[in-house]
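[1] here's my sequence, what's the structure:
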Amino acid sequence: MLGGAKSYNMANNNITKTVVSLVKNLSIRNRDIVSRRFGLKSGRKETLESIGKSYGITRERVRQIEEFSLGQLSKVVSADSEIAKYVSLSKELLNGAGGVMKESELFKAFSGSDKESVINSSLVFILTLAGLPAQAGGPVRLSENESYHSLWALDKNSAESFKDGVSSLVVALSKNQKPVSSAELIPFVQKNGISNLKDTGVFLSISKELGKNVFDEVGLISWAEVKPKGVRDKAYLVLKKENKPKHFTEIAKLINSTGFSSRKANIQTVHNELIKDSRFVLVGRGLYGLSEWGYKAGTVKEVLMDVLKNSTKPLAKADLVAKVLNSRVVKENTILLNLQDSKVFSKREDGTYVLRKA
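    Modelled structure (predicted):
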């Protein structure tokens, strides 16, 4: 996701030659250590430990050599027009994406591939040098953590703005307690005073805490409504979207037509999962609704008993029918037939009903 930035394919550029020329300023050992740490030869970075073992030195010593070498090279970066060209191109891409990009997306825009490669490793190396204190104002890399994937920011301010923006959006959505449609996301962001989210698409691609569901709604990735984990969650999501009770066969069809995955949901499996999950309530013959809609488990008679038990006064027949219909999809006659059980319900002289005392 490039957030509107121009797409570049620089796979055949001379960035690797530029980097080879640059590291010649280092001693042979230091050059080898830096090259292996950044993957400048193979495209794959090596650990401090593996490099240390090959030289018979500690991890800390390797880190010190790396830091010293980068400090040396950062002093000559500003005078190299070739390096300046790649830094400028990267800044253009980052700026077009709102100031930040997921590292893999930057790779794809720069070289045409988001896979490990010498070209992509060379870009990281150049941008790392450009972002050192000696080159104030250069791009900044944020390493992957529990909250977001590794990314590059236009500068330190853009990096901080990204972290603050994502954190604020997570808090706002947590308080909202439900996903927000993509069409309403910008107004939602503005309403919550979050001013540093320029391109929400880019932020969603980077954040590990935010996600978008099949209905184009944004929320927390931990929510079943955003990332359903199984048949139960998928049933919950489609039923909530329909906003009315559905037969279990229809729920299975909705799961399969929504496009969660290529694997089809079995009708009987769906029915079994609905029965086992307290989020779903049987409200009619094969019809299921959500308990959060006010539906309660039990037979029509049990619902009638529950209504009267929780009422502070006797209830008229019409009131009882209305309350049961809020919890069940049944015919009125079914309710009236159950109400005729004189062992359970007592009809008063004024026509209202109470529970018969044991």
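[2] when you work out contacts or count neighbours from here on, use the C-alpha atoms and nothing else.
    Will do.
[3] where exactly do the strands run in the stretch 1-150 of the chain?
    Here the stretch 1-150 of the chain has its strands, by DSSP state E, counting those that start in this stretch, at 100-102, 140-142.
[4] which one, of the ones you listed, ends up nearest to Ser122?
    Nearest of the strands of the stretch 1-150 of the chain to Ser122, taken as CA to CA: strand 140-142 at 14.3 Å.
[5] buried stuff in that closest one?
    Val140, Arg141, Leu142 (16 or more other CA atoms under 10 Å).
[6] out of the strands of the stretch 1-150 of the chain, nearest to Gly284?
    Nearest of those (CA to CA): strand 100-102, 48.8 Å.
[7] can you list contacts of that closest one?
    Applying CA atoms under 8 Å, 6 or more residues apart in numbering, the contact partners of strand 100-102 are 2, 94, 149-154, 158-159, 162, 202, 205-206.
[8] sequence B follows; please return its structure for comparison with A:
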Amino acid sequence: MDYQNICKKLIQPLPSKYQDVIANRFGLGGGTKTTLQALGNKYNITRERVRQIQNRALSLIKQTNKKIIEEAAKEIEYVLKKEGGIKREDILLEKVDKENANEVFFLLHLADPFYRGGGNEKIHFVWSIGKEKVDEAEQFITDIIEQLEDIGEPVSLVDLDIPKNLDRKWINSVIEASKTIQFTRDDLVGLYFWPEVNPKYIRDKAYYVLKREGKPLHFVDIAKKINEIFFQNDKRAQTNVKTVHNELIKDERFVLIGRGLYALSEWGYQPGFTKEIIARVLKEAGKPLSFEEIKNKVLLQRKIKENTIISVLSNNRNIFLRTEDGKYYLKDE
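    Now for the predicted structure:
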């Protein structure tokens, strides 16, 4: 549909000043949108007077071009319904006609089925078919935020308490319009400021990678996956192994559990050298343990060889003492 030509025809019968105000306010014909103040300065009138002219011009267009507007609105309404009856403004304009987004924006203001809402701390500007859809969207966002705050991590939509009668397209469009809720790259839902949802720094990207993989990784592999996931289309922005390794060392969320192998502390891994892990195991046991018992517990915390544990016990006999039956205990115990 030729939206640009339609808009030209709609404003042509208007007085010249009305035409100029509408064309500039909406950025028609490839122009940029002009503020009320700028137009007021141009005509030496107040901002409020410009607003009155704009509203009067829109009213005249609606009164005399009902059929043209209805016909032009059909395609926009089709796209909007296809997206669940509500859509974030910038995305809707791009979907309908990216090259003539300003003309589509203008027509949205003329056609009766469309309602513009949002533009607040909760939701971006949206267009919907009726005001009630915007009210429902804002309430839905509030409910989902409360649930996510209680859960504390990204989850699938099926893990949330969402009424079964809600259309998935409507849900997707509402989340897309929310300023607080966001989909992850894995189609989970979380709060936008969570590092696993919107990882800003390299350390957050490393955290995202480990959470996604669900298992310990070598720092070289973490760096590779960061570049694959976040910088695949921007080679110049890609990170290097040294930077990733430095971030892993500095951040308490990560624990070195073997030669270059990192895990998340939230998985139950504890920081420290092998000697400290063995000492912790013995202290928590509160009694002497056999080598086999020590080994099994240490290997839950570290990806190391059995000989490493033997070596640490042998080289620290002033700390790890042995009973007559060969079990180990801490000197202080």
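[9] TM-score for these two?
    For this chain pair, the superposition-based TM-score is 0.83 by TM-score structural alignment, normalised by the length of the second structure; 327 aligned residues with a CA RMSD of 3.0 Å.
[10] can you lay out the strands of the stretch 1-150 of the first structure as CSV showing distance to Val231 of the first structure?
    Shown next, in CSV, are the strands of the stretch 1-150 of the first structure (distance: least, CA to CA, whole Å):
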stretch, distance to Val231 of the first structure
strand 100-102, 31
strand 140-142, 36
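[11] between these, which one is nearest to Gly211 of the first structure?
    Closest among the strands of the stretch 1-150 of the first structure, once you apply CA to CA, is strand 100-102, at 14.7 Å.
[12] what range does the closest one cover in the second structure?
    Mapping strand 100-102 of the first structure onto the second structure (TM-score structural alignment) gives residues 86-88.
[13] give me the mean deviation of the matching stretch from the first structure.
    Superposing on the first structure places stretch 86-88 of the second structure at an average distance of 2.0 Å from its equivalents, by mean CA distance after the TM-score superposition for the first structure.
[14] kindly indicate which of the contacts of strand 100-102 of the first structure lies nearest Asn256 of the first structure.
    Nearest to Asn256 of the first structure among the contacts of strand 100-102 of the first structure: Ser205, at 25.8 Å, using CA to CA.
[15] for the helix or strand harbouring that closest one, enumerate the helices and strands it packs against.
    Here Ser205 of the first structure, judged by DSSP states H and E, is contained in helix 200-206. Identification of packing neighbours for helix 200-206 of the first structure by 3 or more CA pairs under 8 Å, 6 or more residues apart in numbering; DSSP states H and E yields strand 100-102, strand 210-212.
[16] what residues sit buried inside it?
    Thr200, Val202, Phe203, Leu204, Ser205, Ile206.
[17] present these as a markdown table; the columns should include distance to Glu184 of the first structure.
    Formatted as a markdown table, the buried residues of helix 200-206 of the first structure follow (distance: CA to CA, whole Å):
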| residue | distance to Glu184 of the first structure |
| --- | --- |
| Thr200 | 12 |
| Val202 | 17 |
| Phe203 | 16 |
| Leu204 | 15 |
| Ser205 | 18 |
| Ile206 | 20 |
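[18] one step back: can you tell which of the strands of the stretch 1-150 of the first structure is closest to Ile221 of the first structure?
    strand 100-102 (17.5 Å).
[19] ok now that closest one, how far from the chain's centre?
    15 Å (CA atoms, centre = their mean, to the nearest Å).
[20] ok, stretch 81-92 of the first structure next?
    32 Å.
[21] what does Val87 of the first structure correspond to in the second structure?
    In the second structure, Val87 of the first structure lands on Ala73 (TM-score structural alignment).
[22] count the neighbours of that match for me.
    Here the number of neighbours of Ala73 of the second structure (other CA atoms under 10 Å) works out to 19.
[23] what's near enough to touch it?
    With CA under 8 Å, 6+ apart, Ala73 of the second structure has these contacts: Leu107, Leu108, Ala111.
[24] could you check how far the counterpart of the second one in the first structure is from Leu94 of the first structure?
    Which is Leu108 of the second structure. Matched by TM-score structural alignment, Leu108 of the second structure corresponds to Leu127 in the first structure. Leu127 of the first structure sits 12 Å away from Leu94 of the first structure, going by CA to CA, to the nearest Å.
[25] what sits in contact with each of the two?
    Joint contacts of Leu127 of the first structure and Leu94 (CA under 8 Å, 6+ apart) do not exist.
[26] who touches the residue nearest to Ala101 of the second structure when sequence neighbours are not counted in this structure?
    Excluding the flanking residues, the one nearest Ala101 of the second structure by CA to CA, 6 or more residues apart in numbering is Leu93, at 5.1 Å. The contact partners of Leu93 of the second structure, taken as CA under 8 Å, 6+ apart, are Ala101, Asn102, Val104, Phe105.
[27] columns mean neighbour count on top of the helices and strands packed on helix 200-206 of the first structure, output as JSON lines?
    Formatted as JSON lines, those follow (neighbours: other CA atoms under 10 Å):
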{"stretch": "strand 100-102", "mean neighbour count": "28"}
{"stretch": "strand 210-212", "mean neighbour count": "22"}
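[28] want to throw the ones you listed into TSV with distance to Trp293 of the first structure?
    TSV is the format used below for those (distance: least, CA to CA, whole Å):
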stretch	distance to Trp293 of the first structure
strand 100-102	40
strand 210-212	24
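[29] how far away is the spatially most central residue of the first structure from Glu146 of the first structure?
    Central residue of the first structure (CA atoms, centre = their mean): Gly211, 2.4 Å from the mean position. Going from Gly211 of the first structure to Glu146 of the first structure by CA to CA gives 14 Å.
[30] nearest to Trp170 of the second structure, of the contacts of Ala73 of the second structure?
    Closest to Trp170 of the second structure, out of all of the contacts of Ala73 of the second structure and judged by CA to CA, is Leu108, at 19.3 Å.
[31] the closest one touches Phe114, doesn't it?
    Yes: counting by CA atoms under 8 Å, Phe114 is a contact partner of Leu108 of the second structure at 6.2 Å.
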